[in-house]
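J.: Take a look and give me a structure for this.
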Amino acid sequence: MTTTLTYIKVWQKALKAEIQHLKKEGSTKYRLLKGRLFSKGNTYIYFFDTPSFIKVPVGSTVRIEWGKKVADGRILSSEGYSIIVELKENLGSVLSESFLLYDPWELLDQLFQRLEDMKESKRKRGRIKRLMDPSMPAKHPIANIKSNVHELILRSKYNPVTFVWGPPGTGKTYTLARVVANKYIKEQRVLVLSHSNQAVDVLMAEVSLFVENKGHLREGDMLRYGSQAGEAIQDRPFLTASHLIEKHYTNLAENKEALLEERRFIKQDLSKSFSKRDSDRLLHIEKKLTSVLEKIRQKELEFLKEAKIVGTTLAKAASDPAIYEKDFDLVVLDEASMAYVPQAAFAVSLAKRAIICGDFKQLPPIAAARHPLVNEWLRENIFYQSGVSEWVEEGKLHPHLFLLKEQRRMHPDISSFTNRFIYHSLVGDHRSVLKARLEISEKMPFENSASILLDTSGAGSFCVKDRASNSRINVWHLLLSVQLIHEAYLGGIRSIGYVTPYRAQAMLIEQLLDEMLRDRLEDADIIAATVHRFQGSERDMMIFDTVDSYPQERAGMLLVGKESERLLNVAITRTKGKFVHLCDYGFVRNHVYQNKTWRKLAEHQRTSGKAIGPNEIGTWIKNQHPSLQWMHARKLERVKADIDEAIKTITVGLPKGSGLSDEWIELLNRRGKGVMLTFLAEESAPGLRGVNQATELFPFPFIIIDNQLTWLGLPVEANKRALPPYIAARVESKQFVNLLTSYING
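T.: Predicted coordinates:
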């Protein structure tokens, strides 16, 4: 059996491997425009202008790179378009363009030190042992359990560690908040932790709201520690130390604001013209501000000492002795499935009892280094490494695993897939969720349908790789996604998400939405992002664009690799009432094994949901966008008019092995005088007059007119894998033209 000391040593090796990788590859680099030496002594203080806001915490260790010189230092002030840095060596009086390097490994180093401390604490090692080997018998009474909340209260009272499995929409925040509130009423001290500020904010807000409604809340008993208030607690400022300072130590708060304002004015003056007088004034202000901030810090520590419920991030807890040197009655680690195993171990070491809450069927933690120990301990979550999830794969629940069994987020037609294939039929739908989601599913697009497979088979070969990143792009899917969002908005849906595994596709859809839709959708809440960014979010309607299609010869690992089930689970379960799966089903059928989750999803939607075939594109598109129209590719009247009206340039691109018909040669030769024609094809077209020939080949045909207008899928004879009814898209978008021309000129 592995000892706790062995675990700690192995975790430290994993952290060290990740730290070394980040030191070598992971520094975030910020450009500095101009540096001036403020003062010199044992250290050297510099003032820098910045072209943009630099989000590096005050006190962070940084490096300044100027030419071949590199100096270590720390941030003294970071505000607006300027920063003040204290360096250990003199780089000169005036610095030209330089760079600030900020290393995120500092937080991991602090976690490393906390693990080192644990080696000397038998009590902390005992708590970690129970986390890593939860084989002790469950001691909570089960005869009189009244509800989910009551069961979790009992589990956390009688057992040292309780794992909570909270699939999407199953009331995780609701349940945890009421358990924490129960401990508060019983005068116990609780530490709420998560890797993200947002998760801490949401849970602390829910706890305070519940206790307040019960009439038990006393000011100062609940403290959101170590961060500016996020959106979730903006209307509950009494949770923050800054609010308590303003209320009880008004002079300190006013002095701080006055000094900050004076510092801003001096910095503005220094950015315009540097003077010794202003630099001396700024140093004087910095000293006074440091003194005031230290006094505020002492008051915050007093608030922390008195608080019964404290919420903060794992990073803050590991770096602040005011947290890691204290002992709590209960620690609640939320979103534990996204925390490193050493972070979970650190969390449980801080309290007598622990609740570890997350969903091990969602995305795992993210680490950068390629190292076997990093793979084992930083890329996998505590549910797996403690052995708790193994029971689920065997069809059982671990004695210390508490499952929230009813989801209230998704329309049952959407959850039917995840309930069965992801959660082994252990999770069901709450009786209220169908009625709650009908209003969304009834709206366009695809009225009265909640789960839709939009099959793009037969559209053509539109999937290419981004030149810079090798990430995949599907230009046909991009335009269909714009159309879907347009239809949804006109149908009355305002909360819309677009999610894809591929970063390049996500970036391009954002650009197209900004250009084509944002000004039309002023009151809509639309987010387009990769799957990783969506974890923890939800939308009324989600578009899941899987991108992969021909001419690619195999499916991407993001969709069929080791972590693909978790990625697809996150993509599906963000949805409340309408889930549109944009997918080339023919590609999936031919290139994805039947046991893969993506294939299962497509097959499930074809049999249990609503499958929209390629021949139905004209039936579901009911509102043509002014800048995006879909047309029968055999009807050429509109493209003829566009060619006739061309003023400067026409570019025609054909796939390998394609040529132009006589009809198209005649059509292009009709262009106006002075209109330059560029022909991108494997071979020249006899009879085509005044043409610039190039050999840059695309897997799909297109026409670009005056760098403003694109026809996609024409000429139809050259559209490989296209099937009847042949469809072409006409799009007026400079961003879309830029996408295609970046490949031509790249």
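J.: alpha carbons only for contacts and neighbour counts from here, please
T.: Fine.
J.: Now Gln629: closest residue in space that isn't a chain neighbour?
T.: For Gln629, the nearest residue in space outside its immediate sequence neighbours is Arg730; the separation is 5.2 Å by C-alpha to C-alpha, 6 or more residues apart in numbering.
J.: Count the neighbours of Arg638 for me.
T.: Arg638 has 11 neighbouring residues, counting by other C-alpha atoms under 10 Å.
J.: who are the neighbours in contact with it?
T.: For Arg638, no contacting residues are found, by C-alpha atoms under 8 Å, 6 or more residues apart in numbering.
J.: wait, Phe47 sits on Tyr81?
T.: No - proximity of Phe47 to Tyr81 does not meet the contact threshold set by C-alpha atoms under 8 Å, at 10.9 Å.
J.: picking that back up, how far away is the residue nearest to Gln629 from Tyr102?
T.: The spacing between Arg730 and Tyr102, counted by C-alpha to C-alpha, to the nearest Å, is 46 Å.
J.: re earlier: counting neighbours, what do you get for the residue nearest to Gln629?
T.: 22.
J.: mind checking the SS state of it?
T.: State at Arg730, reduced to three classes by DSSP: H, G, I helix; E, B strand; the rest coil: strand.
J.: Okay, it and Ala641: tell me how far apart.
T.: Arg730 sits 12 Å away from Ala641 when distances are taken as C-alpha to C-alpha.
J.: With Gly577 instead?
T.: From Gly577 over to Ala641 (counting by C-alpha to C-alpha), the distance is 42 Å.
J.: For those two, work out which one has more neighbours and name it.
T.: Comparing Gly577 with Ala641 by neighbour count (other C-alpha under 10 Å), the higher total belongs to Gly577, at 28 against 11.
J.: Looks to me like the more buried one is in a strand.
T.: Yes - the assignment for Gly577 is a strand, going by three-state DSSP.
J.: residues contacting it?
T.: With contacts defined as C-alpha under 8 Å, 6+ apart, Gly577 is in contact with Met410, His411, Ile414, Arg437, Leu438, Glu439, Ile440, Ser441, Ala450, Asp540, Met541.
J.: Counting only helices, which of those make the cut?
T.: Secondary structure of these is defined by DSSP state H; positions in helices are Ile414, Arg437, Leu438, Glu439, Ile440, Ser441.
J.: Just the buried ones from these?
T.: Of the members of these, the ones counted as buried by neighbours, 16 or more other C-alpha atoms under 10 Å, are Ile414, Arg437, Leu438, Ile440, Ser441.
J.: As a markdown table, the residues you listed with distance to Ala524 would be great.
T.: Rendered in a markdown table, the data for these read as follows (distance: C-alpha to C-alpha, whole Å):
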| residue | distance to Ala524 |
| --- | --- |
| Ile414 | 23 |
| Arg437 | 19 |
| Leu438 | 20 |
| Ile440 | 15 |
| Ser441 | 17 |
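J.: Sequence B follows; please return its structure for comparison with A:
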Amino acid sequence: MASTPVESFVTKQLELLELERDAEVEERRSWQENVSLKELQNRGVCLLKLQVSSQRTGLYGRLLITLEPRRCVSAAVLPSNSFTSGDIVGLYDESGQLATGILTRITQKAVTVAFDESHDSQLSLDQEHSYRLLKLANDVTYKRLKKALISLKKYHSGPASSLIEVLFGTSDPSPPSEMPPLTFCNPALDASQQEAVLFALSQKELAIIHGPPGTGKTTTVVEIILQAVKRGSKVLCCAPSNVAVDNLVERLAQWKQRILRLGHPARLLDSIQQHSLDAVLARSDGARIVADIRRDIDQAWAKNRKTQDKREKSNFRDEIKLLRKELKDREEAAMLESLAAANVILATNTGASADGPLKLLPDGHFDVVVIDECAQALEASCWIPLLKARKCILAGDHKQLPPTIVSHKAALAGLSRSLMERLAERHGAGAVRMLTVQYRMHQAIARWASEALYHGQLTAHPSVAGHLLRDLPGVAATEETGVPLLLVDTAGCGLLELEEDDEQSKGNPGEVRLVGLHVQALVDAGVRATDIAVITPYNLQVDLLRQNLAHRHPELEIRSVDGFQGREKEAVILSFVRSNRKGEVGFLAEDRRINVAVTRARRHVAVVCDSRTVSNHAFLKTLVDYLTEHGEVRTAFEYLDDIVPENYSHEGAQAGGKPRGSAATARRAPGGTGPGQKKPSGAPLGSSEPQPQPSLDGGGSREGAGSRAGADGFRATIVEFMASEKTQLEFPASLNPHDRLRVHQIAEEFGLRHDSTGKGRERFITVSKRALPTPAAPGGRAPLCPKTPSSKQPEPPEQPEPPEQPEPPVRESSGWDQPDLKALHLERLQRAGAQQEQRAKEGPCAPGPAPRKLPEKKKKRDARGPVAIELPAEEDFDALVSAAIKADNTCGFAKCTASVVTLGQLCLHCGRRYCLGHHLPEVHGCGERARAHARQRISREGVLYPGSGTKDRSLDPAKRAQLQRRLDKKLDELTGQRRSKRKEKGK
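T.: Okay, the predicted model is just below:
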């Protein structure tokens, strides 16, 4: 007989759960046998070297112990770990396990564990001793999942029968019911949220609310619950984690609903303890009676221990048995009364099991089950609450992180596929409503996620579409705070990941430093550290980042991707870590993990990665391409002084310039374009206007295809202008000095008039057509006839009108003295006019001035100009241009003709380029200025970099951590060997 879809599903799920269970058991067995404690800590399942910071009594008499890293540990923060609230943990010291408790709260600096009353008298913890915590296996969860699947297989009649048929495709969903006009409790809902609420209420079996990041999914779910309660429905609301459930409790409590939170009080937030079942029972009418019965039981036990008479002991035992039965009956009656009075009962998926308080309620008590964050839950866990109602509403985002699975084999076989993902693929738009307006991210951040994962349907609300960091109170407008997207590319910079065979995780010290510099730039601009998050996929990188940044920015949050889902920050910095010659990306290949990481940001996302490595994965390549097209792109060379040659420092040649302290102070003000950036920071997203290419740091012309393409574009523009009837053409002020030089060259080549006017950033070029030559008229200008350098004929007697005196040219702050050819040309015309006027006064036969010879010594000194080459006659403009270009590409030292196009050093003091043989200031004549600069710097900073002052011999934090791990591993191995020898001796 062929099995039904339900039976096939249950059989497969039980097999996969068994694989997952075996993987967990094997992992924990290997922890105890073969893996050192330090390695367990690196894997995130153990916390070492903890000390007790406080002990107190919590709710209902439970002992709360807070532990923190020992003060002798260099970093005052906990290492990266996978502990979460609600985990079962073991407390150990040197002698072994002391107790088992439930983790109630964990921060970057401390962890709090709750122990039952029975441990209160047994635990005696010394604040000077060292303890450790180890995550323990949770058999209860596995047993509940297995029990739920077996109940599903045996379920034949009951309120959930039609729901089961719809969810497994054996029947179609019923037509939606007609909805009367609704008055929304929250009038601020947008159109997509209102539509989702109406859809969820009208469906009879299944409704799926797909909420991408920042779309107000929880707000929509709360509205659905409130409307269902108004219609008289009893609602069971669940989620896979305690944090998600507590979030719903806090939101529903604002609406003064009768809500009840099931679960261990130690797993609940302090703010919602009043809504827990224990707290409600403590406030009930029968609480005093229950307390009296407990006191009677304790007294009976005390009398039983004191008496020696067997008959009296038997009587006391019978009395205790009766008291316990009465206690149970009264507690269950009070519990049932509290459960029945609540309109909304909230619990985790496994907390809604049949062996808990809900067993007291009759079948069919609930009208609807709501499962929030359904995409993060195992489907088997969803069936625990689903069997209790005839209708379900699922909310979540299956494009974000899936459930966490230990067994890779089970995950590939389908255990990681959530119920929401399966039903969304099966029913499509017939059962799904997606929220389309997000209220978190800048439109540039949201657009990538929308196009990559949400079919372009996700849009930014106007209130957040253009917000940037610089819009926050107290934040200055800098290059970092003025862009929503930033890519810091480490490709080709040698910042490779750590390649350690004994490391389970991955780290990249180079990216750690880049992240630190960018964090410092944001903090210097006024962004609070609490508004910044650093996210990385690898636990080792989390540890390296915390070691490097925690002491400077204690409030900075550094977490893995998995620990940040559901959160948001104003600025997010991502470190992708992977940078290797093989192009391996590891589990960065999980698209949903990258989606979560990017969409945590509100105003600014900075991605630090090796584009060459990560682009080997198609989805990551779409992110890199998007950042390149719509964001600002920088190379790691712009940040790291120890990689960039000193002569290419961003300080430029300004006397007494500020030392480069951070990336923010080293670059230009916002509005200029940084090196390597695709678009200026102020350019609107998606702008199709061609942007000029920025000039290289330290000056110098751009060579290669990009430069030729720019010249061809200018040439085409000028040719089109010549063919038109226009008489004047203006080029924008956004051209850099090199582009303006090319425009001057091309205009001169075509015989056009070209003027450069304005100052600084307002400088622009105007190209106009020359008037056709006409017979000389009184006061008219005679055409100038260029003569060759060898010509010794006197100039014609005509006296041309001296050209208009132009405004003195303003040099561009490009870091070196680039010759302004237009200014030279205007000066040549002026001198030529003066010479013609002088010759006219002296007569037509006056011989021209003989060329003046410079003394040998003087000539040698003057040869240290831009370059020691012979300049052509002033009237030959083309030759002058060629000479200037040649001067730019030739060593600036006297009589040296070495090319500096590929290998050249820029002098910070004279602004000229020299070959490797003459680049030292003392060699080419800048020794005095170099010494003055060194004295000024050492007086200001105390250290002259490189080569003088007190050298920092402290070990790099990343290297120190790596060596510490190796040392701990070696010590553990030696300790194990000593123990084995002792055992042998004992035998």
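J.: circling back: so between Phe47 and Tyr81 of structure 1, which is more surrounded?
T.: The residue with more neighbours, out of Phe47 of structure 1 and Tyr81, is Phe47; 26 against 16, by other C-alpha under 10 Å.
J.: doesn't the more buried one fall inside a strand?
T.: Yes - counting by three-state DSSP, Phe47 of structure 1 falls inside a strand.
J.: and it, how far is that from Phe579 of structure 1?
T.: The gap separating Phe47 of structure 1 from Phe579 of structure 1 is 51 Å, by C-alpha to C-alpha.
J.: now do Val292 of structure 1
T.: Distance of Val292 of structure 1 to Phe579 of structure 1, computed by C-alpha to C-alpha: 52 Å.
J.: need the longest strand for structure 1.
T.: When structure 1 is parsed with DSSP state E, its longest strand is strand 69-79.
J.: Check which residues of the helix or strand harbouring Glu286 of structure 1 are buried.
T.: Using DSSP states H and E, Glu286 of structure 1 falls within helix 276-306. Under the neighbour-count criterion of 16+ other C-alpha under 10 Å, helix 276-306 of structure 1 has 278-279, 282-283, 285-286, 289, 292-293, 296, 299-301, 303-304 buried.
J.: Over to stretch 289-305 of structure 2?
T.: Of the residues in stretch 289-305 of structure 2, those with enough neighbours to count as buried (16+ other C-alpha under 10 Å) are Val290, Ile293, Arg294, Asp296, Ile297, Ala300, Trp301, Asn304.
J.: and Ser314 of structure 2, what does it touch?
T.: Counted by C-alpha under 8 Å, 6+ apart, Ser314 of structure 2 has zero contacts.
J.: Can you tell me the element it falls in?
T.: Counting by DSSP H and E, Ser314 of structure 2 is part of helix 310-341.
J.: now swap in Pro402 of structure 2 and tell me
T.: Following DSSP H and E, there is no helix or strand that holds Pro402 of structure 2.
J.: Can you find the partner of it in structure 1?
T.: Alignment note: Pro402 of structure 2 maps to Pro364 in structure 1; criterion TM-score structural alignment.
J.: Spit out the contact partners of its match.
T.: With contact taken as C-alpha under 8 Å, 6+ apart, Pro364 of structure 1 is in contact with Ser337, Met338, Ala339, Arg379, Glu380, Asn381.
J.: Repeat the analysis, applying 7 Å as the threshold.
T.: Shown in contact with Pro364 of structure 1 (C-alpha atoms under 7 Å, 6 or more residues apart in numbering): Ser337, Met338, Arg379, Glu380, Asn381.
J.: Make TSV out of those residues and add neighbour count and secondary structure.
T.: Supplementary listing: the contacts of Pro364 of structure 1 in TSV, determined by neighbours: other C-alpha atoms under 10 Å; DSSP: H, G, I helix; E, B strand; the rest coil:
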residue	neighbour count	secondary structure
Ser337	26	helix
Met338	26	helix
Arg379	20	coil
Glu380	22	coil
Asn381	26	coil
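J.: And the furthest pair within those?
T.: Considering C-alpha to C-alpha, no two members of these lie farther apart than Ser337 and Arg379, which are separated by 10.0 Å.
J.: rewinding a little: what is the nearest of the buried residues of stretch 289-305 of structure 2 to Ser161 of structure 2?
T.: Each of the buried residues of stretch 289-305 of structure 2 was scored against Ser161 of structure 2 by C-alpha to C-alpha, and Val290 proved nearest at 39.0 Å.
J.: what number of residues lie near the residue nearest to Gly26 of structure 1 when sequence neighbours are not counted?
T.: When the adjacent residues along the chain are set aside, Gly26 of structure 1 lies closest to Asp103, with 6.7 Å between them (C-alpha to C-alpha, 6+ apart). Residue neighbour count, defined by other C-alpha under 10 Å, stands at 21 for Asp103 of structure 1.
J.: cool, and the one 4 residues further on?
T.: The tally of other residues near Leu107 of structure 1 (other C-alpha under 10 Å) stands at 15.
J.: With the one 3 residues further on instead?
T.: Applying other C-alpha under 10 Å, we find 17 residues neighbouring Gln110 of structure 1.
J.: can you tell me which residues contact the equivalent of it over in structure 2?
T.: In structure 2, the residue equivalent to Gln110 of structure 1 is Arg144, according to TM-score structural alignment. Arg144 of structure 2 sits next to Thr350, Ser353 when contact means C-alpha under 7 Å, 6+ apart.
J.: Quickly find the element holding Arg144 of structure 2.
T.: Secondary-structure assignment from DSSP H and E places Arg144 of structure 2 in helix 139-154.
J.: that older thread, would you mind listing the residues in contact with the residue nearest to Gly26 of structure 1?
T.: Asp103 of structure 1 is in contact with Lys23, Gly26, Ser27, Thr28, Val62, counting by C-alpha under 7 Å, 6+ apart.
J.: Please repeat the previous calculation with a cut-off of 8 Å.
T.: Under the criterion of C-alpha under 8 Å, 6+ apart, the contact list for Asp103 of structure 1 reads Leu22, Lys23, Gly26, Ser27, Thr28, Thr61, Val62.
J.: Please consider this matter closed, and thank you.
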